[in-house]
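[1] no sequence on this one, just coordinates:
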C-alpha cells in the first residue's frame, strides 16, 4: 500500500472557519488515480469529527490537482480557535497520510 504523499503534495489555506486543501499530483499521469481515490466523502471520513460541515471537491485537471473545501474545519476560525494550528496549515499533511490501493 502507498500513502498519498508518495504521488502528491498539498497546500492549505483558510478563510474563517473554512479550510481549503489542494492536492497536486507530482506526475500528471497520477492525476486519474487521485480523482478515483479522493472523493469528498472519503476526505470527510478521513478527518472525522475535525470537519463539522460539508466537504466539496473541485477538479482541476489542467493543473493535475484536486481542491477540497472543508466547512467547519477550524474550530471557529483564527480569531475564535484556541488550537495550536488555528489556520489549519497541518491539514494538508494529515490528508497526505491517506493510504492508496
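    Here it is on my side, so go on. What you see is a predicted model, and the numbers here were worked out from it, not measured in a lab.

[2] C-alpha only now, for contacts and for neighbours.
    Will do.

[3] please, which helix or strand holds residue 42?
    If you go by DSSP states H and E, residue 42 is part of helix 40-47.

[4] please identify the buried residues of that helix?
    By neighbour count on 16 or more other C-alpha atoms under 10 Å, the buried set for helix 40-47 is 40, 43, 44.

[5] helices or strands next to it in the packing?
    Here helix 40-47 touches strand 55-60, helix 91-95, going by 3 or more C-alpha pairs under 8 Å, 6 or more residues apart in numbering; DSSP states H and E.

[6] okay, pairing it with this:
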C-alpha cells in the first residue's frame, strides 16, 4: 500500500454493501466493515469534522491536501454515507 485516498474508501464501502445485498455473501459485509473501521481510524477528523484527504504508506496524513471541495464533501463523502444508510436500512434485522 503506497497511500489510501478518501474517495476510494467511500466508494468501496458502497460497493461492498451493494455486493452483500445482491449476494448475501457475508465476506462482502466483512469487507465493508474493514473499510469503515479504516475510515473511522485514519480518515475521519473526529476533532474538526470532515474526512482527511488520505494517508501515506506509514498512515501519516497527506500534507497540503484540501479537506473539503466540490467533489469531496458534497459528493463522495455525503453520497456514500447516504447510500450506506439506505443499504443498511433495507437489510434484514
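    In hand now; what should we look at? Keep in mind it's a predicted model, so treat the numbers as computed, not measured.

[7] drop the TM-score for these two in here.
    A TM-score of 0.28 describes the superposed chains when it is computed by TM-score structural alignment, normalised by the length of structure 2; 48 aligned residues with a C-alpha RMSD of 4.2 Å.

[8] circling back to that earlier point, tell me which of the helices and strands packed on helix 40-47 of structure 1 sits most buried.
    Among the helices and strands packed on helix 40-47 of structure 1, ranked by average contacts under mean count of other C-alpha atoms under 10 Å, first place goes to helix 91-95 (a mean of 18).

[9] picking up where we left off before, and which of the buried residues of helix 40-47 of structure 1 is nearest residue 23 of structure 1?
    Nearest to residue 23 of structure 1, judged by C-alpha to C-alpha, of the buried residues of helix 40-47 of structure 1 is residue 43 at 11.3 Å.

[10] from residue 3 of structure 1, how far out is the closest one?
    Distance, residue 43 of structure 1 to residue 3 of structure 1, by C-alpha to C-alpha, to the nearest Å: 14 Å.

[11] likewise residue 33 of structure 1?
    Counting by C-alpha to C-alpha - residue 33 of structure 1 and residue 3 of structure 1 are separated by 12 Å.
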